[in-house]
Structure formats: C-alpha cells, structure tokens
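In: After the sequence you'll find the predicted model.
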Amino acid sequence: MSAATATRKGARWIEQWDPEDEQFWENGGKQTANRNLVFSVLSEHIGFSIWSLWSVMVLFMGPEYGIDPAGKFFLVATATAVGALVRVPYTFAVARFGGRNWTIVSALLLLLPTVAAAIVMEPGTSYTTFMLVAALTGVGGGNFASSMTNINSFFPLRKKGWALGLNAGGGNIGVPVVQLVGLLIIGTAGATHPRILLSVYIPLIVIAAALSALKMDNLAPVKNDTGAAKEAVKDAHTWIMSFLYIGTFGSFIGYSFAFGLVLQNQFARTPLQAASITFIGPLLGSLIRPVGGRLADRFGGARITLWNFLAMAAATGVIIIASTQKSLPLFTTAFIALFVLTGLGNGSTYKMIPGIYAAKALAKGLEGEEAASYGRRLSGASMGLIGAVGALGGVGINFAFRQSFLTEHTGTPAFVSFLAFYAVCFALTWAVYLRGQAVAPAEPVQAEAKPQLGYAQV
C-alpha cells in the first residue's frame, strides 16, 4: 500500500481535491481546474485532427491510387471504429496513470499514425497497408475519452455542462482544422502533396505533449473503481445514453468523415471544391457544443436533447429532398444545419450523464458528499463506455453511405435510415427522461421520503 501511495507523490500530483466545496473551489480550485482544461483541450484537439486525418487523406487519393468510393468510405470507417473501441481502455488509463501522465502518453502516441501515413502515402501502396495505417489513427479517438474523464473529475456538478462542452468542443474543432489545413494545401500545392499536411502535425503533437507535461496535474483521489464500472455496465441508463450519443456524436463524427466523399460522389465535386465546404459543418458543430452544455445547465439536458433530435430529423428531411432534386445549395445548407444540431446535442447529452447519476443518488436516499461521490463514481465509469458506443455511430454512418452508393449510387437511402433513427432517439428521450418527469428507479419508500432531482433537470 505504501509503495502504491508513493508512486502518487510528487510536484504534479494533487492529493486533496473537492470541487463541490465552494470555498475550496474559489480558493484555487477553479484556477487549477481551468488550467488543466486549457491544456486538455489542446491535446484532445490534436487527437481529433489525427483521428479524422483520413477524411482529408482520401481527398488526395486520385484515380492513380486505384481506390473506388466504397473503398474510401471503408478506410474512414476503419479509423472511426478503432477510435471508438480504444475509448474504453483510455477511460480507465486516467485513474491508473494520472490525467497529466496519460495526456502526455496519449499525445505522443499520435506520432505513430502520422509518421506511418507520411511513409506510405503514395500511389502503388496496397489497400491493406492504407487500411492498417488508417486503423492506427484510431488512437486519436481515444484521447476524447481520457480527456473527458479527466476533466469530469476537476469540475463540480454545477459547472460540468459548460466545462465538458468546452473540453469536447475544443477537441471537436480538430476535425475542421485538419480539413482547413488540407484545403490550404490542395489549393496551393495541389492534390498530390499529402505529406505537407503530415509535416504540419508532427511538431504540433510534440508541442502538445510538452505543454501537458509542464502545465497539467494528476489527481491522486481519482482511482479506478471496478465496482462502479460493473454497476455502470448493468445500469440501463448507461445503454440508453449510449444509444442517444450515437445519434448526436456518432452523427457528428460520421458526417465529418464522410461529407467530402458524399460531395465528390453525389455532386461530382473536385477535391478542392469538396474541401472548401467540408470544414464548415464540423467547425460550426464544434463551436456550438459548449452552448449545448450551457443550455443543458440552465434548462435541463433532457429537454434540450429532445427538441434537438426533432430538429435533426427535420434537417435530415430537407437533405433527402435536396438529394432527390439534386440541389447542391439546399443539400449543403441543410447538411451544415444538421452539423450544428449534432454539436448542440453533443453538449446536452453529455451533460445528462452526471445529472442522471446525481438523480439516482438522491433516489437512493443519499445526501451531501455521499450523494456527490456516488454521482462522480457512476458518471465517470459510464462516460468511457457511452463515448465508445456513441462513436461507433460514426462507423454505422460510413457503412450506410458505402452501401447506399454501392447499390443506388446516391446517399439518399442512407439519409432515410438516419431520419428514422433520429425519430427513435426523440421517442426514447421523451419516454425515459421526460414522460411524467420521472425520477431514477430506486427503493420506493426512500424515493418518496426525500426531495428528488427529476430527469427533466439532468
């Protein structure tokens, strides 16, 4: 025990941390949390850029590469899938190694896919090699899970919506930024120089790792709780929120990876024309994510999520009309609006997670720090799993597009399936979290004896 404790001593380890104590928070806790948030955002931002690297690389892959549209959709789906799966171990790595320490390691791991892509990115490379290198970029997707788990521990419940939204939104912006850099390179050097893009990111990765080492902290009180993990897996709310997160974040990352390919294959856009548009949606979707968190803090995440899914369904309906009428302006406008709504929903759904477990704590009759501790344990344990399952939605979107273009040579059937999915998400949100303003299922006698936090406020 003493040896284990000794490994958590040092200048970058914080031994005591209680953000729910307002005096602690105002007397230095807030400043420490905000500093860690800033550098967490930086590292996660670079991680998202590398995870979405192949959404740009495929724009450089002209006919000389010999890869058809279905093959390109499969490449980006591979990157999405690996990024989703590694989120689970990345979540537990924070408590095992420390938030600062794992941020350094996870940032340096981004060098593997970036350097590998620089080596193989040329015509004549086998498709299998491209697929393996695309799979390596999945490590960038894992950064989100560890970063969100880490930042969740730094902030009090009343600030989590904004903090988590800002952390995730700043990371999400890595998607449009890498697409913007790709656009700049295609517009100046041409679509035959992908290695320039990679040479930009290699030093940025090293800088992010160095700043994490210098500016971030580890929280000694944060430890992996296998009991909480098992409880989270058994809890129905973990899987319900995973399903809803497929609809919001799964849509965001799936569309981010696929937008350029859809424009190229459905509307015959050149790589430059596609790249000049694709960054807009992810950029706006990323910027609005903290707004979704802030609105959820004020009005309740369930309410914001409910109406957001309705709006997503409406935007998808417009996309289907534009797709059948072959109207590029209407298609692009509606698609960008859909991106904005995915970002808004990302913030509101993630805010719901700590709120749900706070409500469950009250329903169990817990109070004060005991209730706060229960909420932190369960929300932290569930976040990695929810993030992983949600990201798999991006895989589904790219596979849906792949099949749609293979069979119908258009993305319309895929959009019809997305519309149906958003309708299910709307119904599920209302039925579980808003119908009758229900509270968490727990012991009936205790639930009636205590004031409850309804799910409409989560």
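Out: Alright, I've got the coordinates.

In: Please count neighbours and contacts with C-alpha atoms only from this point.
Out: Noted.

In: where's residue 333 relative to residue 56, distance?
Out: 21 Å (Cα to Cα, to the nearest Å).

In: what about stretch 12-30, start to end distance?
Out: Start-to-end span of stretch 12-30 (Cα to Cα) is 17 Å.

In: likewise stretch 320-339?
Out: OK, stretch 320-339 end separation, Cα to Cα: 15 Å.

In: Show me how far it is from its chain's centre.
Out: 24 Å (Cα atoms, centre = their mean, to the nearest Å).

In: do stretch 95-115 as well
Out: 17 Å.

In: just stretch 277-293 next, same as before
Out: Centroid separation for stretch 277-293 versus its chain: 12 Å, with Cα atoms, centre = their mean.

In: circling back to that earlier point, in terms of neighbours, single out the busier of residue 333 and residue 56.
Out: Each of residue 333 and residue 56 has its neighbours counted (other Cα atoms under 10 Å); residue 56 has more, 28 against 16.

In: this is the other structure I want to compare:
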Amino acid sequence: MAGRWIETWEPEDETFWREKGERVARRNLWFSVLSEHIGFSVWTLWSVMVLFMGPEYGIDAAGKFFLISTATLVGALVRIPYTFAVARFGGRNWTVITALGLLAPTLAAFWVMEPGTSYGTFVLVAALTGIGGGNFASSMTNINAFFPLREKGWALGLNAGGGNIGVPVVQLIGLLVIGTLGAAHPRVVLGVYIPLIVVAAVCAALYMDNLRPVRNDTGAAREAARSPHTWIVSTLYVGTFGSFIGYSFAFGLVLQTQFGRTPLQAASLTFLGPLLGSLIRPFGGRLADRHGGARITLAAFAAMGGATVIVISASATASLPVFLVGFTALFVLSGLANGSTYKMIPGIFHAQALAQGLDGEAAAAQGRRLSGAAMGFIGAVGALGGLAINLAFRQSFQTTGTGTAAFWSFLAFYAVCSALTWVVYLRRPAPVTAKPQVGYAEV
C-alpha cells in the first residue's frame, strides 16, 4: 500500500501551520477519530454481549468478568506494537489496515454468539476483540505528530474523546436491540458494525496522509523506557484511563450482579457514564493547555476519591440512585483526567529537551520523538488498569457478593496517584543548579 506521503512536516513553524499544516492536520484528525471510535466499540463489545448472556449460556458473573478482562488484557498488550507500526507503515496506511482488521473479531462474535457455544470459544473471541484497543495507541501516536505543542492537549483530547465515545455508542445500540427485540438477538448489534468498519477503512484510505518525517527510532523507545517520567505518567494513566475503560466494561455487569437489574434495565443505565466521560475528555486537554496538566490531574484524582467514597457508601446501603450518581461522577472525572494526563506527556519531554540545552524546533522535535515513543508504553500500562479493575470486581464478587471491597482498593490507588502527581510535578523543589527539574509550568 503506497499511500499518500507528506515529505516535510513542521507544525511548530507558524507560517507553515497557518498556510497548510492546520488544514491537513485537522482532516487527518477527523478520520482518525472515526476509525478509533469503531475500534473502541469493538474492544468493549463484550461489555454488551454479556448482557445478552442469560442463564441458558451457563456462565456465572465471575465467568463474565473474566471474558471482559480478557478483552481488556489483549487491548493493552497490542498497544505497544501498534504505536511503532505508525512509523513503519505510515499513519494513513496503518489506519486502513487496523480498521479492516476489526472485521475479524466482529465476524467471529457474530458466528459464535449463541447458547451452547463453549466457554473456551467465548474467551478466544473476546481476546480477539482486544485488537480494537490497539487502535487507540496508533491513532494517538499519529495525531501527536501532526499538531504543534501548543495545540496537542485539545487535539489529543478530541482524538481520544471521539474514540472513547465508541464505548457508550455500542452500549446504546445494545440497549436499542434489547429494548426492541429482546435479549435473544445479540447478532443484530454485531451486524450494525460490519458495514461501519468498511466505511472507516475506505475513509482513511481516501482522506488521510502518511508523514515521511515520522520514523521508528529504537533509540527513542529505549530512552523513553529509561525515563522515570514514562512510568510515573503510566501509573497516573492507570488511575485515569484504567478507571474509565475498566468501569465501562464492568458497569452493566455490576448493576446486574449487585443490584439485580435485568439486561434491559442495566443497558438503559450503562451508557450515560461512558458518554459523559468521553465528551469531557477534550475539555480536560483544553484545561491542561491553559492551566497545566498536572494541576488538572491532581484536582481530578482528589474528586475521584470523593466520588469513590460516595459509591462505597451507596454500595453498603444498597442505594441504587446514590450509587449511580457516584459512579457517573467517576466516569466524568476520569474522562477529564484522561485529557489532562495525556497532555502532560509531550509537555514533560519538551521540558526535558529544553533542560538539556535544546531550543526552538530542535527542542520541539526531541519532545515529539520521545513523547511519541512514550505514548505506546503509557497507553498500554494505562489499559492494564482496566484489567486490574475487572479482576478486582471479579474477586470482590466471588468472595463477598458485592463490589465494595474493590472500591476500597480503587480509593487507595487514587490517593497514591494524587500524592505522586503532587510530589513529582507540582511541589516546588529546592533550587538545583546542576539539573533542572520538570515542574508544573512545563506540564
């Protein structure tokens, strides 16, 4: 696939950006969003499929949590190779390949989704849907290369938020099918996505571009992997994106298992939180552009702690309305923090380049080089947070019959993330002349 290649790309040059760059970057952004959106829908497909799996399937709550955990795990693992595939094949070309690749898990689920299918087959097909999670990493790496530092928070937030909306959309489609046809027709949901996948691939082929200056840099990957900031931000992203995707997968199942909701009742409630969390993500990026990603991230973690306390209280008293308020707040706050945390990545590595004595385009190029490599690691580790959440729910329900114990563990982790954000990026260190620090002003 030869594709369309742009030979020169200098987004930090304001004249280039004004005359050509912005128009091209925004066109690529919109079609990247479309492909990533469908990728997220496929990745989270089993959060909807389990709602169709009644007693006739012979799978208990723990087994269903394991199915969605399997999809989460594979989605996390493929993010690292997907990140580096952008430079190898070109952003446009790889978007076409990965979009078409979504046909495999969708068609497989269409084939097996019926009572009598073995549990092992369901696990394998759920694992296959994990490739949809990889689309996020390659899409974010690609869009990061198109935009100047001053607009990365908003652009990355739009790209990720538009993709994240794939979660509530597939849940709304599931609700529509259950509400109109009943819980015996999961294949209708899958049938909706098959033509949409083809449309996304065709649009990417027609309207997106490859950037020749984007090259795989094994040195950048090693340097990013050695940087403590890569792993610090990965930990923060476990708390933000891990929460968003983990709760998105588990919400409907928690409502069925802990509060006795029917599939229709659960489906009618599950979409709102992911929808709000997706819509607010770009604004988290915009706030980070203006006020610094670390400050917004810290505020979000503190608020997530408060929302978790509400959820624990509601879980203990079996109050569904209060539980829904607290859980929806967790979605909104994690979405906000997703945008602000991802904005920190290019800011941190640009600040490090400046601290090393680089300036101007040289510093910007070094920042893009390392942040692009770091995004693969950070996205993968963050997605593993979703796996941890689903496994925590599985264990909690197995041992106590409720999700309360899991929420206590999430509260403790949000406290750790708050402390980490404050100590590393916001607390003013004593002046050190030998080695400049990365602080709030830069991230």
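Out: Okay, I see it. Because the structure is predicted, anything quoted here is derived from the model rather than measured.

In: All the strands of the stretch 151-300 of the second structure, in order from the start?
Out: 210-211 (DSSP state E, counting those that start in this stretch).

In: counterpart of residue 428 of the second structure in the first structure?
Out: Alignment note (TM-score structural alignment): residue 428 of the second structure maps to residue 436 of the first structure.

In: Which residue lies closest in space to the aligned partner of residue 142 of the second structure in the first structure, excluding its sequence neighbours?
Out: Structural alignment (TM-score structural alignment) places residue 142 of the second structure against residue 150 in the first structure. In space, and not counting its chain neighbours, residue 150 of the first structure is closest to residue 99: 5.6 Å by Cα to Cα, 6 or more residues apart in numbering.

In: Which part of the first structure matches stretch 156-170 of the second structure?
Out: So stretch 156-170 of the second structure sits over residues 164-178 in the first structure, by TM-score structural alignment.

In: no wait, stretch 350-364 of the second structure
Out: The alignment places stretch 350-364 of the second structure over residues 358-372 of the first structure (TM-score structural alignment).

In: and what of stretch 302-320 of the second structure?
Out: Under TM-score structural alignment, the match for stretch 302-320 of the second structure is residues 310-328.

In: burial of residue 30 of the first structure, as a residue count?
Out: Neighbour number of residue 30 of the first structure under other Cα under 10 Å is 17.

In: aligned partner of it in the second structure?
Out: With TM-score structural alignment as the criterion, residue 30 of the first structure matches residue 22.

In: how about its match, what does it touch?
Out: 11, 147 (Cα atoms under 8 Å, 6 or more residues apart in numbering).

In: That one: helix or strand, and which one exactly?
Out: Assigned by DSSP states H and E, residue 22 of the second structure belongs to helix 22-43.

In: After superposing, tell me the mean distance of that helix to the first structure.
Out: For helix 22-43 of the second structure, the mean deviation from the first structure after alignment is 0.1 Å (mean Cα distance after the TM-score superposition for the first structure).

In: still on that earlier bit, and the residue nearest to residue 150 of the first structure, how far from residue 146 of the first structure?
Out: Taken as Cα to Cα, the span from residue 99 of the first structure to residue 146 of the first structure is 8 Å.

In: And for residue 211 of the first structure?
Out: Applying Cα to Cα to residue 211 of the first structure and residue 146 of the first structure gives a distance of 17 Å.

In: What are the neighbouring residues in contact with the equivalent of residue 340 of the second structure over in the first structure?
Out: Alignment note (TM-score structural alignment): residue 340 of the second structure maps to residue 348 of the first structure. Neighbouring residues of residue 348 of the first structure by Cα under 8 Å, 6+ apart: 161, 292-293, 295-296, 301-302, 304-305.

In: quick one: the helices in the stretch 301-450 of the first structure?
Out: 301-325, 328-363, 368-408, 412-429, 444-449 (DSSP state H, counting those that start in this stretch).

In: so which of these comes closest to residue 141 of the first structure?
Out: helix 368-408 (8.5 Å; Cα to Cα).

In: Comparing the closest one with the second structure, how large is the average distance?
Out: Mean deviation for helix 368-408 of the first structure: 0.4 Å (mean Cα distance after the TM-score superposition for the first structure).

In: Tell me which other helices or strands that helix touches.
Out: In terms of contacts (3 or more Cα pairs under 8 Å, 6 or more residues apart in numbering; DSSP states H and E), helix 368-408 of the first structure is packed against helix 69-85, helix 87-97, helix 139-154, helix 226-234, helix 236-245, helix 251-267, helix 328-363, helix 412-429.

In: Check the second structure and tell me which residue is nearest its centre.
Out: residue 241 (5.4 Å; Cα atoms, centre = their mean).

In: and it, what does it touch?
Out: So residue 241 of the second structure contacts 334-335, 338, 382-383, 385-386 (Cα under 8 Å, 6+ apart).

In: Residue 62 of the second structure: which of the residues you listed is nearest?
Out: Among the contacts of residue 241 of the second structure, and counting by Cα to Cα, the member closest to residue 62 of the second structure is residue 386, at 15.9 Å.

In: Skipping its backbone neighbours, what lies nearest the aligned residue in the first structure for that closest one in space?
Out: Aligned counterpart of residue 386 of the second structure in the first structure: residue 394 (TM-score structural alignment). Closest residue in space to residue 394 of the first structure, ignoring its immediate chain neighbours: residue 254 at 3.6 Å, by Cα to Cα, 6+ apart.
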